[in-house]
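Engineer: Can you look at this prediction? I've put the sequence above it.
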Amino acid sequence: MNCKYATLEKEHFITTVTLNNPPVNTLSSSCIGELRSLLQELATDDDTKTIILTGEGRFFAAGADIKEFVSKLGDHEQGLVLAEEGQALCDEIEALKKPVIAAINGPALGGGFELALSCHYRIVSDQAIVGLPELKLGLIPAFGGTQRLRKITGTATALDLILTSRSLSAHEAVEFNIAQQAVKEEELLKTAAALALSFVEGKSMTSVMRAVECIIQGSNESMEQGLERERKRFAELFLTSDAKEGIHAFIEKRKPDFHHS
């Protein structure tokens, strides 16, 4: 796929998607549309087992393109469309069955932070700051930020961060469980790549994808629904050649030779 707003690099079944919409990687409507198409393509790409999302230059993503809002103010339907486009991108990232890691290299603000929140794992560099400043514009986060931040941090902290519109440093992002790791800027992509490889190396993608599905979808379901999904996916794996290979390899004390089927 030819991309205008991102660059792709594939190595060891890891695809790194680098946002590239200078100067601050704003998420314009056309950028959002391109990212949606790209991620839908990677979802079925056999050469992609896990995805790293990062930004070119100093910014991860500064958020939605506010200049696009000017001509749409006063139009309720256009407001819905803008929110629906951003939510659709973030929903699709979260729903991907392949692990998605946000390598947050710099400021991730507004829609850029919401984009990172939709990823399955977040690593921040020491140059990163994150925040949802939308209330300063007379708006609210609308790419899923009010809900995902609440689920991650709890209601009180989400209220604090959104109502104050304050930004968090890399250390604070880890402290609030928004990011799982904070590393030096020069180590960010190396750390993300090592983590991505650990997610899939020596494992069957048939089980990796079902595990991601159960965890992510289960977070939006009742415990009963989540357990039902878990039972069904476990039973489905009993029919796969990879499960047969993995179990026999364990008994025979050798490395499994998975074919991801």
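Structural biologist: Nice, I can see it.
Engineer: going forward, measure contacts between C-alpha atoms and count neighbours the same way
Structural biologist: OK.
Engineer: For residue 210, see how far away residue 226 is.
Structural biologist: 12 Å (CA to CA, to the nearest Å).
Engineer: Now for the closest residue to residue 82 other than its chain neighbours, how many residues are close by?
Structural biologist: Excluding the flanking residues, the one nearest residue 82 by CA to CA, 6 or more residues apart in numbering is residue 29, at 7.7 Å. Around residue 29 sit 16 other residues, with neighbours defined as other CA atoms under 10 Å.
Engineer: what's the answer for residue 126, then?
Structural biologist: Residue 126, neighbours per other CA under 10 Å, totals 19.
Engineer: Pasting the second one now:
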Amino acid sequence: MAEDARAVAFENQNGIGVIRFQNPPLNIMTNRYVQEFQEALDWAEGTKDLKVIVLCNQGKCFGAGADVNDMKAYLESHTYVSVKMHNAITIADRLANLPVPVIGAIDGMALGGGFELALACDLRVISENGKVALTEINFDSFPGMGGVPRLIALVDYSRAMKMMLFAEELDAEAACREGVVNAVAHGETACELAMRWAAELNQKAKSGLTAVKKMAHCLQKKEQDYLYLFSQNLSREVAESGALHRQCEAFINRKKKIEK
């Protein structure tokens, strides 16, 4: 498959790994997207000469979260937890556990699962017009890809709770001020800024970069298996409540009316 035909593309730029979401207009996490992201992670884990990875997007949206049609199908086939959420948690955890630093370059919006993937990166930069939010509560669900503990690790508990319970949207400057992102890309794209940071890291010895990454994650590792199981159990409760399914149906019906 040609790289420009993929939903998730990847390449090695002289030691800088670039993983690019290119499923416009919203970079929705379709089944194909998830499969190809898994392939990109396989590549990143197996390419030994990478020193740093940039996760970026094509178009005006880093990612708007799950595909509602797919989600409805999983709920109706009773595979929402065993397949959909299993895959979603797995890709976020694999991204977080890559052996080298990962820079998330948010050009445009990062919502729901898209923002959760950005939170799984080690560093985040955002475009001037960028916005971030964990919007799952509006679908009678929750950030089930690890977004809850990752956001709480960045901001204090009560602030993170307000952001999640009210699906609070932060613009670029607010996200930087709150500590959710490291920098705003002024006068350039987030990807361009991330590539400049990556080029600087690429000049350093890989042994130091990987040592910092391993040390930073050693405390989180003990909690990871527990959080996976707990998230799966919460996802099961959400699926069995029926509220998420009703929200999916309502969303699809609204979309059909708009398209008529």
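Structural biologist: Structure's in. What do you need? As the structure is a computational prediction, the values presented were derived from the model and not from experiment.
Engineer: tm score of chain vs chain?
Structural biologist: Superposed pair, TM-score by TM-score structural alignment, normalised by the length of structure 2: 0.78. Supporting alignment: 221 aligned residues with a CA RMSD of 2.0 Å.
Engineer: Look up how far residue 50 of structure 1 lies from the residue nearest to residue 82 of structure 1.
Structural biologist: For residue 29 of structure 1, the distance to residue 50 of structure 1 - CA to CA - is 25 Å.
Engineer: Please point out which parts of stretch 224-237 of structure 2 sit buried.
Structural biologist: Neighbour-count burial for stretch 224-237 of structure 2, with 16 or more other CA atoms under 10 Å as criterion, is recorded at 227, 228, 231, 232, 234, 235, 236.
Engineer: could I get these as CSV with distance to residue 155 of structure 2?
Structural biologist: Converted to CSV, those look like this (distance: CA to CA, whole Å):
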residue, distance to residue 155 of structure 2
227, 19
228, 21
231, 20
232, 24
234, 23
235, 24
236, 27
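Engineer: Export those as CSV, with columns for secondary structure and distance to residue 123 of structure 2.
Structural biologist: As requested, those are exported to CSV (DSSP: H, G, I helix; E, B strand; the rest coil; distance: CA to CA, whole Å):
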residue, secondary structure, distance to residue 123 of structure 2
227, helix, 22
228, helix, 22
231, helix, 24
232, helix, 26
234, helix, 28
235, helix, 27
236, helix, 31
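Engineer: Tell me the one among the residues you listed nearest to residue 27 of structure 2.
Structural biologist: residue 235 (22.8 Å; CA to CA).
Engineer: That closest one touches residue 86, doesn't it?
Structural biologist: No - the pair residue 235 of structure 2 and residue 86 does not pass the contact test of CA atoms under 8 Å, sitting 9.7 Å apart.
Engineer: The equivalent of residue 29 of structure 1 over in structure 2 and residue 214 of structure 2, how far apart?
Structural biologist: Using TM-score structural alignment as the criterion, residue 29 of structure 1 maps onto residue 31 of structure 2. Distance of residue 31 of structure 2 to residue 214 of structure 2, computed by CA to CA: 31 Å.
Engineer: what's the answer for residue 46 of structure 2, then?
Structural biologist: Taking CA to CA as the measure, residue 46 of structure 2 falls 17 Å from residue 214 of structure 2.
Engineer: With residue 44 of structure 2 instead?
Structural biologist: For residue 44 of structure 2, the distance to residue 214 of structure 2 - CA to CA - is 16 Å.
Engineer: Look at the two and report which has more neighbours.
Structural biologist: For residue 44 of structure 2 versus residue 214, neighbours defined as other CA under 10 Å are more numerous around residue 44 (24 against 17).
Engineer: and the more buried one, what pairs with it in structure 1?
Structural biologist: Aligned against structure 1 by TM-score structural alignment, residue 44 of structure 2 finds its counterpart in residue 42.
Engineer: what's that match in contact with, if anything?
Structural biologist: Shown in contact with residue 42 of structure 1 (CA atoms under 8 Å, 6 or more residues apart in numbering): residue 48.
Engineer: repeat that for 10 Å
Structural biologist: By CA atoms under 10 Å, 6 or more residues apart in numbering, residue 42 of structure 1 lies in contact with 1, 15, 36, 48, 49, 50, 51, 96, 98.
Engineer: do residue 31 of structure 1 as well
Structural biologist: Counting by CA under 10 Å, 6+ apart, residue 31 of structure 1 has contacts 3, 4, 5, 6, 19, 20, 21, 25, 64, 65.
Engineer: Are we agreed that it is in a strand?
Structural biologist: No - assessed with DSSP: H, G, I helix; E, B strand; the rest coil, residue 31 of structure 1 is helix; it does not lie in a strand.
Engineer: And it, how close does it get to residue 175 of structure 1?
Structural biologist: From residue 31 of structure 1 to residue 175 of structure 1 the distance is 31 Å (CA to CA).
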